[in-house]
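> fold the following.
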Amino acid sequence: MKRALVALAVIASLAACGGDPDVVDQNTSTKSDDEKKQPEKEQGAIVDSGFGQGDDEYVGLAAIVKNKSDHAGQTVTVSFNIKDTSGEVLKTESQVDNFSWPGQELAVVTQADLAPGQKAASVEATLLIEDDGTFADDVSDDLGTADAPLVNSEYGGRVAKVQMTNPNDKILKNPKVAVVCHDSSNKIAGSGFTYPDLIAPSGKYADEIDVIVSASAKSCKVYLEPGLG
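The predicted structure follows:
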């Protein structure tokens, strides 16, 4: 059976804290022999993306990718081009993740460090989805999201105060806790992440997660996702 490869590029030229991206279908490979799968163009899309940068060179990047297919397990890669005010690309960072359930809004988050003195003005996000079965064993039920207040850390900087519940009756081992922060206009203004060792069956999880955010960031949303492998 031929591997189904989905190449969907979503280009979002964003203002300082994010924006609504346009969707561009750049390339579609030969149709899969599995006629039960949805058409490749319907697999997924970036629904929001953006970044946050404080007073230093560190940038928190985030993209929310919607699984529009009727299954899960696809490999999701997002590449972020960080640009200055003139449109020059200062740095490119990428992050690989995977869909864990149909309809999932996956938070793909990472960070970049620019040269001292460089300031990000916009981000261009490009999405690649590969339906090759690599993460078929990582499919799960919806693990949910939660709101998290953004507060000042006692060590400087800002943290998201996270409280979540494992909705499963089994241990979550090394789950991903992804944090996406927003400003008062609900534009993405930064991100953070962590991988706790485990969360007990139906258990509570609480933490203060370091985030890289712009000064305009006001609140955060947390996405609980299965660990890889």
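> switch to C-alpha atoms for all contacts and neighbour counts from now on
Fine.
> surely residue 222 meets residue 182?
No. In this structure, residue 222 is not within contact of residue 182 by CA atoms under 8 Å, at 11.4 Å.
> mutual contacts of those two, please.
Counting by CA atoms under 8 Å, 6 or more residues apart in numbering, residue 222 and residue 182 have no shared contacts at all.
> quick check: nearest residue in space to residue 192, chain neighbours excluded?
Sequence neighbours aside, residue 211 is the residue nearest to residue 192 in space, at 4.3 Å (criterion: CA to CA, 6 or more residues apart in numbering).
> alongside the first, I'd like the structure of this one:
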Amino acid sequence: MKITVRKVIPLAILLPLAIAWGVSEKQSKAPAPSLVAPAAGEKDTATQKSDAPSAKIHEAGFGQSDTAAVAMVVAQADNPSAVGQFVTATVNFLNADGGIIATKQQVERFSWEGQEIALPVFLFPEGESEIPHVTDIDASVAVSDYSSSEHVQPELPQIDAVSIAPKNQGTSAAFEFTNHNEMLDGLRVGAVCHNAAGDIVGGGSAYPNAIAADSKIRFEVDMYQQEVADTCKAYLNY
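Down below sits the predicted model:
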């Protein structure tokens, strides 16, 4: 499995939650070397580069059921500038010959410093055809670099499943969450399942609705996987 991290790539996010941006650049010849120090408040190129939003892939893997395949990409905010920025996971689903079956993407948004987000990238069959057999994935992440006034949100926990059980022709993992913050309009949840060896064998997503302050909820995530999972963990986001 190949993993690539593109640290700073401006994006035009196509999901409803994203804002279309127009970017224009003017190219000019590099100025002659100067001994004049930067003006007060200005940052040199190296500093600007280090402050640019970036992310890294913590882990990635995939699972496949009779109805779909899902790649789970766990991305982590690499610096404070990533808060409020969109992170896009791009996955090539590969066949036994290494050819690309399809390329799919998923977008989420970082809400606090150092946050880990589990992005589920789905591959569904087209029409009445069966889904091709996936043997590997090629995953990469890219982070937007938009001007953002987004405030850091309170951290949300990573939750271990309280139960993992067969459901219909697949698997369902149940999670319990206590909201110690103010009322939440809803949660965006990516869940990752591992086998006993620690390999990702599948995952899924869920979107619980409004959650009252100081209340506890239970929600289930339908998992796309063939191999039996030993553990499942939910990554919560706003």
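> need the TM-score between these chains.
The TM-score (TM-score structural alignment, normalised by the length of structure 1) is 0.78; 201 aligned residues with a CA RMSD of 2.6 Å.
> pull the contacting residues for the residue nearest the centre of structure 2.
Centroid-nearest residue in structure 2, with CA atoms, centre = their mean: residue 119, separated by 3.1 Å. Contact analysis of residue 119 of structure 2 by CA under 8 Å, 6+ apart lists 72-75, 89, 106-108, 190.
> what's the closest of these to residue 131 of structure 2?
residue 72 (17.6 Å; CA to CA).
> circling back to that earlier point, what residue in structure 1 is paired with the residue nearest to the centre of structure 2?
When structure 1 is aligned by TM-score structural alignment, residue 119 of structure 2 is paired with residue 108.
> its match sits in which helix or strand?
strand 105-113 (DSSP states H and E).
> immediately after that strand, which helix or strand?
strand 122-131.
> other SSEs contacting that next one?
strand 4-11, strand 44-53, strand 75-83 (3 or more CA pairs under 8 Å, 6 or more residues apart in numbering; DSSP states H and E).
> please identify the deepest-packed of those strands.
strand 44-53 (a mean of 28; mean count of other CA atoms under 10 Å).
> compared with structure 2, how much does that strand deviate?
Following superposition, strand 44-53 of structure 1 is found to deviate from structure 2 by 0.8 Å on average (mean CA distance after the TM-score superposition for structure 1).
> that strand maps to which residues in structure 2?
Counting by TM-score structural alignment, strand 44-53 of structure 1 corresponds to 55-64 in structure 2.
> contacts for that stretch, please.
Outside stretch 55-64 of structure 2, the residues touching it (CA under 8 Å, 6+ apart) are 1, 3-7, 69-79, 82, 87, 116, 134, 136-137, 139-143, 199-203, 224-227.
> what's the closest non-adjacent residue to residue 180 of structure 1?
residue 191 (4.5 Å).
> whoops, residue 69 of structure 2 was the one
In space, residue 69 of structure 2 is closest to residue 123, 5.1 Å off (CA to CA, 6+ apart).
> ok, now residue 200 of structure 2?
Nearest to residue 200 of structure 2 is residue 194, by CA to CA, 6+ apart, at 4.4 Å.
> for the residue nearest to the centre of structure 2, give its distance to residue 188 of structure 2.
Distance, residue 119 of structure 2 to residue 188 of structure 2, by CA to CA, to the nearest Å: 10 Å.
> residue boundaries of the helices in structure 2?
Assigned by DSSP state H, structure 2 shows helices spanning 45-51.
> can you say which of the helices and strands packed on strand 122-131 of structure 1 is nearest to residue 151 of structure 1?
Using CA to CA, those put strand 44-53 closest to residue 151 of structure 1, at 15.5 Å.
> next up, the contacts around residue 75 of structure 1.
Per CA under 8 Å, 6+ apart, neighbours of residue 75 of structure 1: 96-99, 129-135.
> list the buried residues for stretch 140-157 of structure 1?
Residues of stretch 140-157 of structure 1 classed as buried: 140, 142-143, 145, 147-148, 150 (neighbour count, 16 or more other CA atoms under 10 Å).
> closest to residue 159 of structure 1 among the residues you listed?
residue 150 (5.8 Å).
> show me what the closest one aligns to in structure 2.
Residue 150 of structure 1 maps onto residue 164 in structure 2, by TM-score structural alignment.
> nearest residue to its match in space, please, no chain neighbours.
Looking at residue 164 of structure 2 with CA to CA, 6+ apart, the closest residue is residue 173, at 4.4 Å.
> any figure for the gap between the counterpart of that neighbour in structure 1 and residue 41 of structure 1?
By TM-score structural alignment, residue 173 of structure 2 lines up with residue 160 in structure 1. When CA to CA is applied, the distance between residue 160 of structure 1 and residue 41 of structure 1 equals 35 Å.
> quick one, which of those two is more surrounded?
residue 160 (27 against 17; other CA atoms under 10 Å).
> hang on, isn't residue 110 of structure 2 packed against residue 83?
Yes. Using CA under 8 Å, residue 110 of structure 2 is in contact with residue 83, at 5.0 Å.
> now do the shared contacts for the two.
What both residue 110 of structure 2 and residue 83 touch, as defined by CA under 8 Å, 6+ apart, is the set residue 77.
> what about the two, which has more around it?
residue 110 (27 against 24).
> what's the match for that one in structure 1?
So, by TM-score structural alignment, residue 110 of structure 2 is matched to residue 99.
> its match: what's it in contact with?
67, 72-76, 106, 139.
> now it: how far from residue 144 of structure 1?
From residue 99 of structure 1 to residue 144 of structure 1 the distance is 14 Å (CA to CA).
> do the same with residue 22 of structure 1
26 Å.
> surely residue 150 of structure 2 is in contact with residue 109?
No. Taking CA under 8 Å as the definition, residue 150 of structure 2 is not a contact partner of residue 109, at 10.4 Å.
> who's more crowded, these two?
Set side by side, residue 150 of structure 2 and residue 109 show more neighbours around residue 109, with 21 against 12, by other CA under 10 Å.
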